[in-house]
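>>> got a predicted structure here, sequence first:
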Amino acid sequence: MLFAYELGWGLPGVWWGLVTGTVIGSLITFAWAQVYLRCMIKAEKTGEKC
């Protein structure tokens, strides 16, 4: 919606919005997975919970 209407890009803005949303979502998921896996590894070594 931002690219299509606010920036006035129309239909190409819809597609760029999809690309941008996917990239941002992937980066957030990757960062969360890194933090979670580090916590799991630490918990396994120390016997604590995450």
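Happy to help now that I have it.

>>> hey, let's count contacts and neighbours off CA atoms from now on
Noted.

>>> buried ones in the helix or strand hosting Gln34, by neighbour count?
Using DSSP states H and E, Gln34 maps to helix 11-46. Neighbour counts over helix 11-46 (16 or more other C-alpha atoms under 10 Å) mark 13-14, 17, 40 as buried.

>>> any chance of those in a markdown table, with distance to Ile24 too?
Formatted as a markdown table, the buried residues of helix 11-46 follow (distance: C-alpha to C-alpha, whole Å):
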| residue | distance to Ile24 |
| --- | --- |
| Gly13 | 16 |
| Val14 | 15 |
| Gly17 | 10 |
| Met40 | 24 |
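
>>> okay, one more to line up with it:
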Amino acid sequence: MAEKNTPLINELLLQVALHPEFETWLEEGKIPTELLKKLKLRNKMRQTPLLNQS
């Protein structure tokens, strides 16, 4: 299970660190949940093969 989620976690860490609000989140001590959900969905969509590929 850990191996399956490792690419997702790595991608989330990278995207969060590159976000313009990262410094603010460090000061506040938390990352908005909605942002993490959006990044997770974006990553999932990127990994899902297109259904109509030939």
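Now that the structure is in, tell me what you want to look at. None of the values given here were measured: they were computed from a predicted structure.

>>> with both chains overlaid, what TM-score comes out?
Aligned and superposed, the two chains score 0.40 in TM-score terms (TM-score structural alignment, normalised by the length of structure 1); 31 aligned residues with a C-alpha RMSD of 2.6 Å.

>>> ok so, going back, mind giving me the packing neighbours of the helix holding Gln34 of structure 1?
Judged by 3 or more C-alpha pairs under 8 Å, 6 or more residues apart in numbering; DSSP states H and E, helix 11-46 of structure 1 has no packing partners among the helices and strands.

>>> distance between that helix and the chain's centre?
Distance, stretch centre to chain centre, for helix 11-46 of structure 1: 4 Å (C-alpha atoms, centre = their mean, to the nearest Å).

>>> what comes into contact with the longest helix belonging to structure 2?
Ranked by residue count under DSSP state H, the longest helix found in structure 2 is helix 2-18. Helix 2-18 of structure 2 is contacted from outside by 22, 36, 39-40, 43, using C-alpha atoms under 8 Å, 6 or more residues apart in numbering.

>>> so how far is that helix from its chain's centroid?
That offset, for helix 2-18 of structure 2, works out to 6 Å (C-alpha atoms, centre = their mean).

>>> and it, which residues are buried?
Counting neighbours by 16+ other C-alpha under 10 Å, one finds that the buried residues in helix 2-18 of structure 2 are 12, 16.
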